[in-house]
Structure formats: C-alpha cells, structure tokens
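A.B. asks: Just to be clear, the model below is a prediction. Sequence and coordinates:
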Amino acid sequence: MAKLWGGRFEQSTDEFAEGFQSSIGFDSRMYREDIMGSIAHAKMLGAQRIIPIEDAEQIVEGLKSILEDIDAGRVEFSVHDEDIHMNVERLLTERIGDTGKKLHTGRSRNDQVATDFRLYMKRMADETIGKLTQLCGTLVDIAEENTDTIMTAYTHLQKAQPTTLGHYMMAYFEMFYRDIQRFVDCKKRTDVLPLGAGALCATTYPIDREMAARELGMSGITRNSLDAVSDRDFAIEYLSASSVCMMHLSRLCEEIILFSTNEYGTLRLSDAYSTGSSIMPQKKNPDMAELIRGKTGRVYGDLMTLLTVMKGLPLAYNKDMQEDKECTFDAADTLKACLEVMNGMLKTAEWNKERLRAGAGLGFTNATDAADYFVKNGMAFRDAHAVVGHLVLYCEQHGKAIDELSLDEIRQFAPDAREDIYEAISLETCVNMRSVPGGPAPDMVREHIRQAKMLLGDL
C-alpha cells in the first residue's frame, strides 16, 4: 500500500519496522478528537477560501460519516497507515475522492497530533475531575454522618490524640480536593490550540487559527510554532497530578488495609470489594485497596517514562515523542479506575463505631489534655508535660489508663489536682474543646463540611 508521504521514497518500509513505528494500536482511541480537529480545519480552510467552500463542505460531511461508522464499529484501522491521522485521511479519500486530499492543506501531522492529544487530554482531565468530585462527595457524606464518632488519631502509627471519623475523612477530602485543583489548573494549559504551527514553522496559507480554536471550544492558540509541536508539558502535568493523586489514594488504602485487620477491627469492607483465599477459608482480603496501592508505582513509572523521553530532545518534533501517549493513556485509565473502585469501596464499607471509640480510650490519647488541664490551673507547660509523663509511666506500671486513676494516685504527682480533671480528660471533652478552625470539634467539622459542599458545588 502506497504511503501518503511516500513520494520521495524508492523502497517500501520493512515489514517488521512498519509495525514497530506504527502507533494506530494505541492512538486510535483519539479518533473522535482527530476527526473533530479535521472538521474544524476544513471549515477554516473553506471560510478562508484556501480551498473552495463546496470542497470544505464535502470534506466535513465525509468526516462526519467516518465518525458515525467508527462509533458504530464498522471501521477497521490499518497498521500500514501508521496512525489514526493517516487512517482517517485514507478513509476520507476513499469515500469522497481527490477532494479528500485537500484536507491536509496548511497543516502537518506534527500540529495535527498535538491538537488531537491536547483535545483528548482535556477530556481526560474533565473525566478525572468528575471521578474525584464523586469521591470527595462520598468523603463528605461519611464525615457528615460521623462528626461525633470518636476515634484515634496517630503519629508514627502510635496512638496520639482522639479525633472523630468526620475529622479524619475531611483530611482526605482536602487531599483529593487539592488534586481536583491540580487537574483544573493542568486543563487550563492544555486548552490551547497548536493547529496552524505546521511541521514546525507555521504555514504560508492565510489560515485563521482563532476560528479553528473557537470551532473546537478551545480557550486560545499557542504563541510559538516551534514550541507548539514539541511541547508535551501538558501531558507531563497530567501525569504529575495523577501521581500525586495516586499517592493520596495509596495512603488511604494503607489505612483501610490496617483498619480492616483483626487487630484493629474498626472497618469492615463489603464483600463486593474483597476477595478470599484458595486455601484458607476464613480469609477476607482487602485486594482492591492493595491493588490501588500497587498501581501507584505504575503511575509513577508513567510519569518517569515521559520525563525521560522528553529530557534530551532538541527542537522541534522528534519521533521519540510518539512514546508520549501509551504512558499517558495508561495513567489516565489506571487513575480513573482506581478512583471508581475507591469510591465504591468507601460507600459500602462499615465502620465499627464502638471499636473506634474504645481504641481511642487506650494508649493515653488524653495525655496532652491532662497536661493542658494543669497548665490552665497555673502550672508551666514544661512542668505539666513532666507531671503527665510520670503519670503515664505509673499507669503503664499498674495497667491503668489516666482516667482510671484515683484522685489520690494523681495527687502523688500533682498535689493540686481536683475532681474536675476527669471531665477535662474525657474523650468527648478532648475532642469538643478543640474548637478552632480546622480542629476535630464537631462544630468545626460541620463548618468544614459546609465549606466543602460549597467548593464542590462551584466545580
């Protein structure tokens, strides 16, 4: 089959090399973007009288029919046409004849592929934001139901202070909302049109790039033709944002895995998001959470792939850049799947509120509040810190919690302690007294939830 670019070649491409350099196996998913970009280009060519209007209209109708047939599964792409762009152009010429050959006037595959890729990644950003918004909504719903559900907060994976499940969930809301912001910001820099940059130095035809941008719903055009065809920052940004998001998912998965163990026993995953063992009949494994945790490394690898591809490329386009799509597509597919699974896993999980509260009562999580009690009664904080440290040591030696000590035992270390210390170090007081913006007190968490709903509503 003759190549559309084969005029200066005397010898056909080696058969193995043909497959090696072909990208249709993975860039065919951009068929819609490619056809819509070509429709916009054809309309512009007609409006600018670069080609006759009737030819432009015939091209547009031909492209629409190709899109309809691809959507319906009636088109089989050819590896001999290398990529989605050449496949579509070949189909167009077969359908409408030589008029189809006019479509490529004033453009190159370099600016064409950059346009397709930007349009596709703009859609991927929107889809990712949509799934993140759903997950954030689920986190807010769980938090709203659990503003009074006391649980343990940890540092160094050691019991630290009491908090609430609502406060805990809203911490992850903040992480994933930042991810939304990153993808929104990434989309802004993706949403510019490179079409018109040509192979690298634009074109001599009187094209209207702004018209093409409007036709495609893009916010503007690129400002430099060399940069336009050689830039893949927008894909790297998407991969970077995806990597950060996967890191957040992995952190949450790690805690889901821990909380669902028999030792913690505070979270029960739905059977729909668990698996069993082929040999141990009692097992219920958090495989979905483990897979998300594992796939985080895969997305990190996708980011490193594209960074490495781009790190030594001179201006302008180089064939190396064909390696931009498989890693980016893989990251987008992986991230969206992980967000979908995480959302379902959280929606169907059951929290053991009694076990959460009981756990918070162990490990001296109220020790800081005991120190604060003494400070509020006139003791210097460092002295109060030492007193409570002695109390904790005494408790460990006698197998007690601080609030299980008698007042006489407490007075061995703090002679001025009064009966009201027990109220001051109750778990409810420990949480409720932290009523500062961002704190775990139920009124503060409810305010956080109110703000979160506003933020999600503005997306």
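C.D. replies: Thanks, I have it.
A.B. asks: Please make it C-alpha for all contacts and neighbour counts, starting now.
C.D. replies: OK.
A.B. asks: Where do the helices of the stretch 51-200 of the chain begin and end?
C.D. replies: Under the criterion DSSP state H, counting those that start in this stretch, the stretch 51-200 of the chain contains helices at 53-71, 84-96, 109-145, 165-190.
A.B. asks: Alongside the first one, take a look at this:
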Amino acid sequence: MTEKQTWSQRFESALHPAIARFNASINFDIELIEYDLTGSQAHAKMLAHTGIISSAEGEKLVTALEQIRQEYRQGKFTPGIDAEDVHFAVEKRLTEIIGDIGKKIHTARSRNDQVGTDTRLYLRDQIQQIRQQLRQFQTVLLDLAEANVETLIPGYTHLQRAQPISLAHHLLAYWQMAQRDWERLADVNKRVNISPLGCGALAGTTFPIDREYTAKLLEFDHIYANSLDGVSDRDFAIEFLSAASIIMVHLSRLSEEVILWASEEFRFITLKDSCATGSSIMPQKKNPDVPELVRGKTGRVFGHLQAMLVIMKGLPLAYNKDLQEDKEGIFDSVNTIKNCLEAMTILFQEGLEFRPQRLAVAVTEDFSNATDVADYLAAKGVPFREAYNLVGKIVKTSISSGKLLKDLTLEEWQTLHPAIEADIYEAITPKQVVAARNSHGGTGFNQIRQAILAAKKELSMI
C-alpha cells in the first residue's frame, strides 16, 4: 500500500496503489508548478497582510516557495506519483524546508480554488504567447503579400476556376483570419483573467481574507463574485479551446491549399528541402509534411473542445473530480497551436516559393474572365441578366470549338452583341480583370495596397 495521504484522519488506510495511480495528476499537472508557486506566494503575502499569520511567517513561506522554484528549474525537485498532484508536492516540500510553518500555506484555501487559480495563470500566460506567434505569422504573410501584389493566381469557388485574383489578396485573406484569432484570444482572456482565489472549496472561508489583495498581486482584473461559480467554472477553458479550434481551422484551410498548390496538378509552388520530406521507395517524391501534419493535428484540438464540453454538461455544483480532465486537453491544445504556428510561419517565410510563370499561365487557360464580359456589356447598357445569358452561350460555343474567350475574333464577339468593340480584349486580360475590381475589400491592386498599409498600421500599434 502507498503512504497515507494528507487529507484527514477520517481515513484509516492508504489508497490502493492502482487507485493512487489512477487518482494522481502529478504526471501532467506538474506543468502548473511555476504558476502554483506564484499563486502560493501571493496567498502567503495576503495571509500576512491580513494578520492571519505573522509577517515573519509570511516571509519564510515566500522565501521557501522561491527556493522550490529554483530547485525545480535546476532539476532538483522532481516529485513522483506519491505526491498525487502538484499542490501536495509543493506543500510537502515546503514543510520539509521550513517545518510546521509550511503547513500554514493552506490556511483559508482549498485545492479547488488553488487549481482554478493556477490554471488561469497558466492560460493567461499562454494566450499572450500565442498572440505573439500570431503576430509573427501575420508579419510573414504580409511580407509575402507585399511582394506579390501584381502576381496573379486563379481564384476558386467549389474548387472550380472562378475569377483571377491577386496572390496578395489571397494571402491577406488569411492575414484577416489571423487578426480575428488575435482579437478573439484577447476577448477570451477577459474571462480567463478573473481570480477564484479565496473561494475556498465552494463556500468561501471564515478567515478575514482579502481577495482583492491577492488578485492585485497576481494581476487579475477581477475576482469571482460567487464562490460556487469560482471553483466550478470552466467556461474560460471552453472558450479558449473554441478559439484554439478556430485558429486550427484557419491553419488547416491554408494547409490544404498549400498541399494542392504543391501537387503536380497545380504546380503553383515549389517546396524547399528544409520543409519537405521524401518517400521511402519513390525517389521522385517531395511531400508536404508540414501542412499535412497541421491539417491532421487540427482534429486533436477539436477533440479537446468536444471533451471539455462533455465533461461539463452534466456536472452539478460545485467542484467534481471530473474537472481534473480539463488540464491535459488545455496543455495539449496550447502546445499543438504553438507548434503549428511556428511550423507554418517557417514554411511561408522560407519553406516554399511561388512559381510566377506557372501562375501567369494558369490565369489565362480558362473562362474565369467570363463575368467581365457580362460586366462589359452591362456597362454598355445591356441588362446584366441578359448579358449573363449571352456570355453563357458564347462560352458554350467556345468550348465546343476549342477556343478561349481571348481567342475569339472581333467579328465573333460582335455576333454575340453589336455593342462589343475592340476594347473587349483589354477588358478581359487577367491583369485588367483583377485591377478593375476596385471595390472596397476587392482584389484590385489599389485596394490591396491600401489593405497592406492598413495591416502594417495594425501591426505597428502593438
């Protein structure tokens, strides 16, 4: 049997070894140790500040907690399964260092509000790191967009050639997605940055604590107004996992496009050796492993969100052991997002090259300029729906004769409608097709340059 735990004399014997292993979380919640130490230091200062313990005792607790931090960083403090969780591990070590004074750290505190505090401190820190990574990713996308304002690429709907667009416009669409991710995480952080410390197990405490004092020390914006809610709330975790899932959606969509662009069928990009692998039996292959892995890892983050929702859906107030299951999903989602953002940033910064000549050909080998013929006729006074039907007919005729619209003679054009003149050829060139779409937010070159300036301004404000 294992060593008897510290909860109370209510228990006459220790846990069965298998149950002790099943119950323990130290193997993963050790991730929270630095945050646990920081929260405990704030709690010790508050206990001294309110006179619940003496100033000397408070100082000893704070100093010993800092010693544990240094021991952990140096690899000298490595608690095992017998510690059950990070909180007991720290308290046990604290008592070893300063004796019975160490046992006072848990005065006016429960593991329930303690773990809630630790998790929020961790997630607040990670959110800021992820937001910084998003900015780095946006910077790379913006640099690539600025270098390709007048590089054209086929635009698709239903994965069918639709209209030519600027490559910069395409890249800036993902910049905007990342911007929403960046903003969304800031909003999530508002719900993360609320202190549950002092809520106790569920009902508060009889001690004259000062919750606002610890919240200020830990730089929380607010404190929970209801102790039951404070220890049992995981809305912030669900919100984070939801925001994390959306980030992965965006990265996965971009990954799918890179995979298509790198294929022999598209040939829009070339993958550099630094961000691709080969086949074990097919020497000609160059595989897009980075975007494929990002696309695959997206599912695990989705899974963590679903798991968190399922955990919470049937829990009565207040704390339940089920909530121990929140951490691994949060930790893994954080690590997955950070790794994927790093990999995609490297990929777009130095791991691929667009092929301008191939792209230039690609935007001339289809009927994606058909809408511009309809717009041309509409500008001549032909009702758009009538123009639309007329162009549909000539596209059908051109396909049957093996011609593209640019190959039609002026006589053939005027057979379609007498209002068509020689300027039709300029109107349907890919570059003019793109340049003409100068509506706000469109792919016109002037609009793109304005969008780049706006994006630069946004990035410079941080």
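C.D. replies: Now that the structure is in, tell me what you want to look at. Since the structure is predicted, the reported quantities are computational estimates derived from the model, not experimental observations.
A.B. asks: re the thing from before, and residue 331 of structure 1, which of the helices of the stretch 51-200 of structure 1 is closest to it?
C.D. replies: helix 109-145 (10.3 Å; Cα to Cα).
A.B. asks: Where in structure 2 does that closest one align, residue-wise?
C.D. replies: Using TM-score structural alignment, helix 109-145 of structure 1 corresponds to residues 111-147 of structure 2.
A.B. asks: returning to that earlier point: Serialize the helices of the stretch 51-200 of structure 1 to JSON lines and add fields for distance to residue 217 of structure 1 and mean neighbour count.
C.D. replies: Putting those into JSON lines (distance: least, Cα to Cα, whole Å; neighbours: other Cα atoms under 10 Å) gives the following:
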{"stretch": "helix 53-71", "distance to residue 217 of structure 1": "17", "mean neighbour count": "18"}
{"stretch": "helix 84-96", "distance to residue 217 of structure 1": "20", "mean neighbour count": "19"}
{"stretch": "helix 109-145", "distance to residue 217 of structure 1": "10", "mean neighbour count": "21"}
{"stretch": "helix 165-190", "distance to residue 217 of structure 1": "12", "mean neighbour count": "21"}
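A.B. asks: Quick check: which of the ones you listed is nearest to residue 411 of structure 1?
C.D. replies: helix 165-190 (34.0 Å).
A.B. asks: What's the average distance for that closest one when superposed on structure 2?
C.D. replies: Taken over the aligned residues, the distance from helix 165-190 of structure 1 to structure 2 averages 0.7 Å (mean Cα distance after the TM-score superposition for structure 1).
A.B. asks: Output the residue interval of structure 2 matched by that helix.
C.D. replies: Counting by TM-score structural alignment, helix 165-190 of structure 1 pairs with residues 167-192 of structure 2.
A.B. asks: residues in contact with residue 347 of structure 2?
C.D. replies: Residues in contact with residue 347 of structure 2 (Cα atoms under 8 Å, 6 or more residues apart in numbering) are 275, 290.
A.B. asks: any idea what it aligns with in structure 1?
C.D. replies: Match for residue 347 of structure 2 (TM-score structural alignment): residue 345.
A.B. asks: Hmm, residue 187 and residue 127 of structure 2 touching each other?
C.D. replies: No: with contact defined as Cα atoms under 8 Å, residue 127 of structure 2 does not reach residue 187; the gap is 10.5 Å.
A.B. asks: Distance to residue 295 of structure 1 added to the helices of the stretch 51-200 of structure 1, as a markdown table?
C.D. replies: Formatted as a markdown table, the helices of the stretch 51-200 of structure 1 follow (distance: least, Cα to Cα, whole Å):
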| stretch | distance to residue 295 of structure 1 |
| --- | --- |
| helix 53-71 | 30 |
| helix 84-96 | 29 |
| helix 109-145 | 16 |
| helix 165-190 | 17 |
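A.B. asks: Ok, which of those helices comes nearest residue 433 of structure 1?
C.D. replies: Across those, closest to residue 433 of structure 1 is helix 165-190 (Cα to Cα), at 14.0 Å.
A.B. asks: Show me what the closest one is packed up against.
C.D. replies: helix 109-145, strand 150-155, helix 233-259, helix 442-457 (3 or more Cα pairs under 8 Å, 6 or more residues apart in numbering; DSSP states H and E).
A.B. asks: can you list those in CSV and add distance to residue 290 of structure 1?
C.D. replies: Formatted as CSV, those follow (distance: least, Cα to Cα, whole Å):
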stretch, distance to residue 290 of structure 1
helix 109-145, 18
strand 150-155, 21
helix 233-259, 7
helix 442-457, 28
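A.B. asks: wait, what's in contact with the residue nearest to residue 316 of structure 1 when sequence neighbours are not counted?
C.D. replies: Of all residues not flanking residue 316 of structure 1 in the chain, residue 230 sits nearest, at 5.1 Å (Cα to Cα, 6 or more residues apart in numbering). Neighbouring residues of residue 230 of structure 1 by Cα under 8 Å, 6+ apart: 315, 316, 317, 318.
A.B. asks: quick check, nearest of those to residue 12 of structure 1?
C.D. replies: Out of those, the member with the shortest distance to residue 12 of structure 1 (by Cα to Cα) is residue 318, at 21.5 Å.
A.B. asks: and that closest one, what pairs with it in structure 2?
C.D. replies: That one, residue 318 of structure 1, aligns with residue 320 by TM-score structural alignment.
A.B. asks: if we can go back for a sec, any idea how far the match of residue 347 of structure 2 is from residue 269 of structure 1?
C.D. replies: 7 Å (Cα to Cα, to the nearest Å).
A.B. asks: Stretch 256-270 of structure 1: which residues count as buried?
C.D. replies: 256, 257, 258, 259, 260, 266, 267, 268, 269, 270 (16 or more other Cα atoms under 10 Å).
A.B. asks: helix, strand or coil for the equivalent of residue 291 of structure 2 over in structure 1?
C.D. replies: Counting by TM-score structural alignment, residue 291 of structure 2 lines up with residue 289 in structure 1. With DSSP: H, G, I helix; E, B strand; the rest coil as the basis, residue 289 of structure 1 sits in helix.
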